[in-house]
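Visitor: No letters, just coordinates:
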C-alpha cells in the first residue's frame, strides 16, 4: 500500500468482509485499538480476537462518508446501513496501524442489534 489512506480503504474492505485475520495483519504487534466506548485492546492477537468476537455477535458494515489524511494519520467518518454514525482515527507507521481510536454510540449500537443493555 502506498499511503495511509490506502491502508484504511483496505481496512474497510476487510471489515466489511468480516475478515478478522486479514484485519489483524494490518496492525503492529503492539498496536492499540481503543474504541472509546470500551476499554483499549493492545496487541495484534487481542485485536484479532476482538474483531472475531464482534463479527460473531453482530452484522456490521462500514460505509465511508469522509476520509481525510494528514501524514501518518487518517480520519474516517462512517455510517452503517442501520443509521449508526461514527468516526475513527488511525495512526499508521511503517505500513501498519499503530493506534486506532473509534467514537460511536454504544447504546444505540446495542439497541439496533437487539443486544443486552449494560446494567452498570
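Guide: Nice, thanks for sending it over. Note that this is a predicted model, so its numbers are computed, not measured.
Visitor: From now on I want contacts and neighbour counts done on CA atoms only, so please keep to that.
Guide: Noted.
Visitor: Now for the closest residue to residue 26 other than its chain neighbours: which residues touch it?
Guide: In space, residue 26 comes closest to residue 96 once its chain neighbours are excluded; the distance is 5.3 Å by Cα to Cα, 6 or more residues apart in numbering. Residue 96 makes contact with 7, 26, 27, 28 under the criterion Cα atoms under 8 Å, 6 or more residues apart in numbering.
Visitor: Next: residue 113.
Guide: With contact taken as Cα under 8 Å, 6+ apart, residue 113 is in contact with residue 58.
Visitor: how about residue 86, secondary structure?
Guide: Judged by DSSP: H, G, I helix; E, B strand; the rest coil, the three-state class of residue 86 is strand.
Visitor: wait, it sits on residue 66?
Guide: No. Counting by Cα atoms under 8 Å, residue 86 sits too far from residue 66 to count as a contact (10.8 Å).
Visitor: ok, second structure coming up, stack it against the first:
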C-alpha cells in the first residue's frame, strides 16, 4: 500500500489535471474535506461535486513546496503560479483520505480569479 506521502503526490497530480472524478477517488466514502475558509464538505460524492465546481470556476495548479509525513498524516505545503500559498493536512487510513484540512487565503484567491467576494454582515446592535 502506498504511503501517505505517496498518496498526496498522486493527489497533487490528479488535482493538476483538474480531474474531479479521479481526485475524489482518493477519499473514503465518509471523508471530510475542510478548507477552513469554507464549511466542511462531507462524503466522497460531495467532495467530488466541490472539486467539479471549483475546477469549473477557476484554473488552479498546485506546485509542491514540501510534503512531510508523520504516521498516518501527510502535510502538503504548496504554492500556485500566481503567488498564492497554503498548506494541507491529510489523514490517510488504509490508502484513503479520511480527513483533509486546508489553510489558504480565500480573499486573495477570489480576487486573483475575479470571483465574487461574499458580503459580510455586521451583527445587529
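Guide: Arrived safely, thanks for sending. Everything quoted here is computed from the prediction, not taken from an experiment.
Visitor: TM between them?
Guide: These two chains, once laid on top of each other, score a TM-score of 0.98 by TM-score structural alignment, normalised by the length of the first structure; 120 aligned residues with a Cα RMSD of 0.6 Å.
Visitor: ok so, going back, are any of the contacts of residue 96 of the first structure buried, and if so which?
Guide: Neighbour counting by 16 or more other Cα atoms under 10 Å classes 7, 26, 27, 28 among the contacts of residue 96 of the first structure as buried.
Visitor: Mind telling me what element residue 5 of the first structure is part of?
Guide: When elements are assigned from DSSP states H and E, residue 5 of the first structure belongs to helix 4-17.
Visitor: Any chance you could list what contacts that helix?
Guide: 1, 20, 22-23, 26, 60-62, 67-69, 71-74, 90, 92, 95-96.
Visitor: Show me what counts as buried in the helix or strand that it is followed by.
Guide: The first helix or strand that comes after helix 4-17 of the first structure along the chain, using DSSP H and E, is helix 20-24. By neighbour count, and taking 16+ other Cα under 10 Å as the criterion, the buried residues in helix 20-24 of the first structure are 20, 21, 22, 23, 24.
Visitor: Could you do stretch 59-74 of the first structure as well?
Guide: Of the residues in stretch 59-74 of the first structure, those buried under the neighbour-count criterion (16+ other Cα under 10 Å) are 60, 61, 62, 63, 64, 69, 72, 73, 74.
Visitor: What is the end-to-end distance of that stretch?
Guide: For stretch 59-74 of the first structure, the first-to-last residue distance is 24 Å (Cα to Cα, to the nearest Å).
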